[in-house]
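A.B. asks: Quick one, structure for this:
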Amino acid sequence: MTAATPSPVPVDLDTLRTVAAGAYYDPHAVLGPHVGDGAVTIRTLRPLADSVVVVTPDARVAAWHEVDGIWCALVPGATVPDYRIEVTYGTTTTIVDDPYRYLPTVQELDRHLVREGRHEQLWQVLGANVRSYSGLMGEVRGTSFAVWAPNARAVRVVGDFNHWQGAMHAMRSLGDSGIWELFAPGIEAGARYKFEILGRDGSWRQKADPLAKGTEVPPATASVVVESRYEWSDEAWLAARSQRDPHTGPMSVYEVHLGSWRRGLSYRDLAHQLTEHVLELGFTHVEMMPVAEHPFGGSWGYQVSSYYAPTSRFGHPDDFRYLVDCLHRAGIGVIVDWVPAHFPKDEWALAQFDGTALYEHPDPLLGEHPDWGTYVFNFGRPEVRNFLVANATYWLEEFHIDGLRVDAVASMLYLDYSRQPGQWRPNQYGGRENLDAISFLQETNATAYRRTPGIMMVAEESTAWPGVTAPTSAGGLGFGLKWNMGWMNDTLRYLSEEPINRRYHHHEITFSMVYAYSEHFVLPISHDEVVHGKGALYERMPGDHWQKLAGIRGLYAYQWTHPGKQLLFMGQEFAQQGEWAEGRSLDWHLLDDPWHRGVMQALRDLNSVYLQTPALWKLDHTPDGFQWLASDEAGLNLLAYARYAPDAPTAVVVVNFAGVPHEGWRLPLPHGGTWREVYNSDSEVYGGSGVGNLGAVVAEAVAHYGRDWSASIRVPPLGAVIFVADEAGPGHELGTAHAG
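C.D. replies: Modelled structure (predicted):
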């Protein structure tokens, strides 16, 4: 009896043709190896080939053409061998690997976590990840592609490796997870690609990878396969960071827009030049405006298209790692702006990703920002929330970022944000609170703090929403710090007045202490305050050149000694005269002017005094750290207050917003002894008039403003002086305030 000849695993003609077109939802069910009828059927898609041979470690098996470029071979046996495909086109023969012989790279647990919205390292599963496999025929390197597109009919990968024709790289659907997956041998780091998605409407759309780790330089829009080879050198920084609480330590932040600090610099250029500058100034942290890829430079990074890719404008993602590493090795923390509130409508990016409202909320009353012309994320959808929460952990873990400043939090919290009646939809209880966004922010903060000890989450939140920095366990949003927009607005409005008129606005400069401990605050003078016609700080200060610079030096001393952390936008350290523009460098030539250099020297010395004086930062978030010594000297435009810290000398600050000095003004003091003048913004070294107190004053037993001790001092015009007690005093009544 003769054994029957094995037959190939059957597939109907329509399915074969759909597979050949790259439009089948499960190409692995047809292509690749399939065991049956005493042999292994191997099908491969090789359009226009003249011949195809399946090569195993033991044999060469010729394939025959079935239909539309699909070739079929039968390999004897019941076990799938390691194999390659030998393809001949005319006189050219090549040996290639078969993407359809590999098991899924996204495991069932991963798919479950994605469905539940709980995959905290999503970037290791979705997107493009370089992998290698060993076999009898040698090691195989390639890239696994995976994308969430639950409403797609088919998905394929297109790129420069297949001439942007994706039929030979069609992906398989992984069921109800909505994930499509393919391992593509031979595709290495540097390859450009997109996903080509067949929507339910029958249209193909080419989309950038939502989890791409790299991109082309805009205006080009393809994603780029990235494999990090960076070796970090900041182990000491990370170890120390994990042991400290950044919210209670000293914190002065230099905010920078990488593209315009000095035009034309790469990440590696910035690593040296920016680090040197910030180190010289004595800031503790750098805050970078958004570095995630964005198509339009004029958005300053606030309209993000690739949330997992540092912008390619300045180099490779590993070059960005080098920048962070250099800052860390210099002892400087790194905060990055993060923008989960909205995303642009570019058709090649997240918008209508699989032909439906996927990342954006499908209801236009909930899913669009009328002011910004952008989409709003569907914060209630588990996979979308997961995309964003994992993105926060991605920046913290993959790039060693020390904190995220979350942009436009208010726009997420309120359903009626910037909307008129009839343009928004109430929540299930009839209120204006966005319950899904609140839950998302709480989850993001809780996850970030749990996974990465020592980091900080900072909210740019411009309303009086309660509990922004309260723990999530107490119903708060769970941020560590919040920008104090009220302080910023009141202070800059007050300083815009002529000194002679400031007496009528004195409450504006003292009001911040009424609510200073309602949240854990950062005091910002940010990029938003030096654009859009507002002018630089220099332009907003009244008076002549000398008075403007004196006013700026005095403002910084007030800001650095007020309860809360500090943030200053680049260029203001030397009193840039013109408004910031992202298309040009800062006006570094101003440092040729000794008075502008004086402002920078004053800020450098102020940072030094700040770091050496725990009373100025140790108790920023509790009333125990502050007392008014004189708060109602409106006629003199003057403030005096004390700052305290446990087991540390007390600091006393006097700020004069008047354009004239005050000679012989009696300063009430917390206790007796010698008080050293450790900082004077009016020092002649800075370009000031030199009105000071010869280095120290001695307290006299002269009662004044309810204090038993006082001293007669000279108060400089438009300036501030800081005194520090020679030794820790006998203590004070914690939490009380003494107004003059």
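
A.B. asks: make it CA atoms for all contacts and neighbour counts henceforth
C.D. replies: Noted.

A.B. asks: All the helices of the stretch 201-350 of the chain, residue numbers only.
C.D. replies: 235-241, 258-261, 267-281, 317-329 (DSSP state H, counting those that start in this stretch).

A.B. asks: ok, now the stretch 51-200 of the chain?
C.D. replies: Under DSSP H, counting those that start in this stretch, the stretch 51-200 of the chain gives helices at 108-116.

A.B. asks: buried set for the lengthiest helix in the chain?
C.D. replies: Identified as the longest helix of the chain according to DSSP state H is helix 594-612. Across helix 594-612, burial judged by 16 or more other Cα atoms under 10 Å covers 595-607, 609-611.

A.B. asks: Secondary structure of Ile677: a helix, I assume?
C.D. replies: One correction, residue 677 is Glu, not Ile. No - secondary structure of Glu677 (DSSP: H, G, I helix; E, B strand; the rest coil): strand, not part of a helix.

A.B. asks: Please verify my assumption that it contacts Ala696.
C.D. replies: Yes - using Cα atoms under 8 Å, Glu677 makes contact with Ala696 at a distance of 5.1 Å.

A.B. asks: Comparing the two, which residue is more hemmed in?
C.D. replies: Glu677 (20 against 17; other Cα atoms under 10 Å).

A.B. asks: Tell me which residues touch the more buried one, please.
C.D. replies: Contact partners of Glu677, counting by Cα atoms under 8 Å, 6 or more residues apart in numbering, are Asn693, Leu694, Gly695, Ala696, Val697, Val721, Ile722, Phe723, Val724.

A.B. asks: re earlier: for Glu677 and Ala696, list the residues in contact with both.
C.D. replies: Phe723.

A.B. asks: Tell me how many other residues crowd Arg192.
C.D. replies: Neighbours around Arg192, by other Cα under 10 Å: 22.

A.B. asks: measure the nearest residue to it once chain neighbours are set aside to Gly214 for me?
C.D. replies: With sequence-adjacent residues excluded and distances taken as Cα to Cα, 6 or more residues apart in numbering, Arg192 is closest to Val224, at 4.5 Å. Noted for Val224: a distance of 5 Å to Gly214, by Cα to Cα, to the nearest Å.

A.B. asks: this one next, for a side-by-side:
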Amino acid sequence: MTSLSLRLKFSLYPHNRKFHFQPQSEFQIITFPRKVKLKISCSATNPQQQEEKRRGNNPKKKKKNVAGSEKGVDPVGFLTKLDITHKAFAQFLRERHKSLKDLKDEIFNRHLNLQEMASGYEILGMHRNVEHRVDYMDWASGARYCSLVGNFNGWSPTENAAREGHFGHDDYGYWFIILEDKLREGEKPDELYFQQYNYVDDYDKGDSVTIEEVLERADDEYWEPGEDRFIKNRFELPAKLYEQLFGPNGPQTIEELGEIPDPETRYKAWKEQHKDDPPTNLPPFDVIDDGKDHDIFDVVADPVWQEKFRAKKPPLPYWMETRKGRKAWLKKYTPGIPHGSKYRVYFNTTDGPLERVPAWATYVQPDAAGKQAYAIHWEPPPECAYKWKNMSPKVPKYLRIYECHVGISGSETRISSFNDFIEKVLPHVREAGYNAIQLIGIAEHKDYHTVGYRVTNFYAVSSRYGTPDDFKRLVDEAHGLGLLVFLDIVHSYSAADEMIGLSRYDGLNDCYFHSGKRGHHRHWGTRMFNYGDLEVLHFLLSNLNWWVVEYKIDGFQFHSLASMLYTHNGFASFTGDLDEYCNQYVDREALMYLILANEILHALHPNIITIAEDATFYPGLCEPTSQGGLGFDYYVNLSASEMWLSLLDNTPEREWSMTKVISTLVGNRQYADKMVMYAENHNQSISGGKSFAEILFGRIQENSPHSEELLLRGCSLHKMIRLITCTVAGRGYLNFMGNEFGHPKRVEFPMASNNFSFSLANRRWDLLANGGMYQDLFFFDKDLMKLDKNERVLSRGFPNVHHVNETNKVISYLRGPLLFICNFHPTESYERYSVGVDEAGEYQIILNTDERKYGGQGLIKEDQYIQRSISRRVDGLRNCLEVPLPSRTAQVYKLTRILRV
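C.D. replies: A predicted model of the protein is given here:
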């Protein structure tokens, strides 16, 4: 926090913005790597020096830093664990660790701790102050003048503006504006200059209690007889003491004072002088000799009086009773900026005036006609504000994620709302068996066709779907159904729009972004953040915390890490050589931002889940930050979906490589425990792409001679691809909305190229109600999710892939007590196919892709569902099963009975 914002934090915001009236200084104490405990302190002393002083170390005699010398910290720890030897990358990690320490030291020079670094939303932007006013703070280092313009309360943007030297432009470029509530006609100003109002409660004691009554009550109930006289005149007590020491005509100058006797002599003289004094109500004190050289006398209070004093309550509650309630405030004042008011921030720069949508705005309405947007002040009255009902579900050990886009979630050819999503999609997700939803396109974006990835306002939910309270209801209802809620967060780049976004925010520089070519994405036309600027870190880290605190979000998928990690934005060939991850194209500042983000999120919100979307498989994505990693909980395996797309669209089935399939799905064994797998997500069907269903079913002509055969092929591959992708590796599985039942069409947002049509920007939920192929595919996906829920497939260890046959196109693997067998051959069926198993016993089919209820042929009969192992070594295992294996089918067997040989 800057010096200006720090002053304002303590002077202008004595209470938090939720109006519970708890002192802001009562922060939660949190623990970060490198800090034992971070406590709020107003001292200007460096927090690191404070910590060393507490431990008994002398910060002035600080030893030379050695990378990895901190307790439990090893900058190259994950390389050692993985037995990787690469001097250049190890040196890169050590240098990055040192740079991170320097960055934290710089942060602590401007912020009290890392927690406050992520709390910018508490002071930046528009906030209600308890002293009948609204305060606005913004950061624009290139502006010379700052004001607000809008449709609120006749407020003057020129008289109450922030100018240099007047509420603005401190050393860090902050501007501060006060919007006083307007006194209603006929009302008189408050007697107290700092009269405070409780804007949440209708009435409290302050509505009927005057300041005189409060003072009288304090006199009667708090002060003891004889004590209250000293509050009349604050000089009376020291004057009385001086008179007792030196008499009424005591010395007036230092020269007249002369030599002062030692404390023991003065004490004995005072004791003799007052030995016959009558009893008094003042606290009794005495002194004793404790044997110390520095001062032989210590003041000791009477124990009875001490206990009585500790039991006293401070007079603060009496003063608090002067706070008035909401109805009293509305009766006397018109709010400085009423709920729903539209406003923009005005900057006067050396190049002329500018109007911008505030960077920290929490609700924005982009103008569809191309006119400049407004921020909307969102402060509904308490009776209208959303009230949370449900707690977040317990974090599971494995994730079944249903990826959604609210706008296209309806069947109608229009933009769906948060309320539509609650009514139509959430019950479907619960029925389908997923335990989390991941929302894309939630933050405000001007252009709908960008899917929400070109964010313009990072703190605002998109107004095209509803209000902030509508989104709170969506999250709350999801929690009530037992679903976690994740956001696909876009901190890798930002929209280039200047009228509503952050680009050239103050007109004179690139505040939030790099200047020159580095500040622009090479292919997407977006702006690239300058992660080395503390204010950018303040903005982005606070944004993450904002979504968790304000909307109770359970986790984030960090979108397109490759765009931010490399100056070439990830558009380069990667061979897996570690040199590619530590060369001149790597953005170290972006890496340090991700480390800070994971450290702060996991410290403030221990149950938070962070997922990395990175096609380059940057080393250490999911390793602890204390061991040189980036600290993510999971990462998304992007290569699996690209492989399936290539096979389906370009490769005949007879040429599919089973070795390539399994190596792509399993990936690097060291990282398999952290993978989130998906067969296809929204990327496969947006902006000209095709969904798998469109590839498999799109060319089939109804009533053609081979239509039934082609449908059977498409359904079979659709189920098999999902089964093996979900179960072969990883701790998570992701599916995009509608793909679970083979949605027949791709997604295409309205844009100029399709004449702004909504025909493909929706989901055909009606297909499920009509039965047939789509319902069959949904039943299979539902049972696949049930299989994971009942058998905990995703939570089990790395699979034993013991059978990969290129000729027969068969893959078999063991995961826990489950045996998976997949026959991808387009024509060959096997009556008794041998695969190895660990345990001798009886195995029963618990999932079969060829069942008729899933749209299959039902070739395996009921009496074949239980198979007994044979004592014969196959696939390097002691026992084997001989199972029926029709073409393009997959089965899951479970060991139900162990046979002792």
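
A.B. asks: neighbour-wise, which of Val224 and Gly214 of the first structure wins?
C.D. replies: Shown here are Val224 of the first structure and Gly214; by other Cα under 10 Å, Gly214 has more neighbours (29 against 24).

A.B. asks: Aligned to that one, what sits in the second structure?
C.D. replies: Residue correspondence to the second structure (TM-score structural alignment): Gly214 of the first structure is matched to Tyr363.

A.B. asks: how close does its match get to Glu535 of the second structure?
C.D. replies: In terms of Cα to Cα, Tyr363 of the second structure sits 21 Å off from Glu535 of the second structure.

A.B. asks: Same check on Thr334 of the second structure?
C.D. replies: 34 Å.

A.B. asks: what does Lys853 of the second structure give?
C.D. replies: 57 Å.

A.B. asks: neighbour-wise, which of these two wins?
C.D. replies: Each of Lys853 of the second structure and Glu535 has its neighbours counted (other Cα under 10 Å); Glu535 has more, 20 against 16.

A.B. asks: any idea how far whichever residue in the first structure pairs up with that one is from Ala351 of the first structure?
C.D. replies: The alignment partner of Glu535 of the second structure in the first structure, by TM-score structural alignment, is Glu383. As defined by Cα to Cα, Glu383 of the first structure lies at a distance of 15 Å from Ala351 of the first structure.

A.B. asks: In contact with the residue mapped onto Val409 of the first structure from the second structure, which residues?
C.D. replies: Matched across to the second structure, Val409 of the first structure falls on Leu561, judged by TM-score structural alignment. Shown in contact with Leu561 of the second structure (Cα under 8 Å, 6+ apart): Ser492, Ala612, Glu613, Asp614.

A.B. asks: Strands of the stretch 201-350 of the first structure, start to end?
C.D. replies: 204-207, 223-224, 252-256, 285-288, 292-293, 306-310, 333-338 (DSSP state E, counting those that start in this stretch).

A.B. asks: Which of the ones you listed sits closest to His316 of the first structure?
C.D. replies: strand 306-310 (7.9 Å; Cα to Cα).

A.B. asks: Leu712 of the second structure contacts Tyr854, doesn't it?
C.D. replies: No - the criterion here is Cα under 8 Å, and Leu712 of the second structure misses it with Tyr854 at 10.6 Å.

A.B. asks: of these two, who's got more company?
C.D. replies: Tyr854 (24 against 18).

A.B. asks: What's the match for the more buried one in the first structure?
C.D. replies: Aligned by TM-score structural alignment, Tyr854 of the second structure pairs with Tyr686 of the first structure.

A.B. asks: can you pull the contacts of the residue nearest the centre of the second structure?
C.D. replies: The residue lying closest to the centre of the second structure (Cα atoms, centre = their mean) is Leu544, at 3.8 Å. Residues counted as contacts of Leu544 of the second structure (Cα under 8 Å, 6+ apart) are Ala118, Ala597, Leu601.

A.B. asks: Which of the contacts of Glu677 of the first structure are conserved in the second structure?
C.D. replies: Counting by both residues aligned by TM-score structural alignment, their matches' Cα atoms under 8 Å, the contacts of Glu677 of the first structure that remain in contact in the second structure are Gly695, Ala696, Val721, Ile722, Phe723, Val724.

A.B. asks: Ranking by neighbours, what's the top pick from those residues?
C.D. replies: Val721 (26 neighbours).

A.B. asks: quick one: what's aligned to it in the second structure?
C.D. replies: Using TM-score structural alignment, the partner of Val721 of the first structure in the second structure is Gln891.
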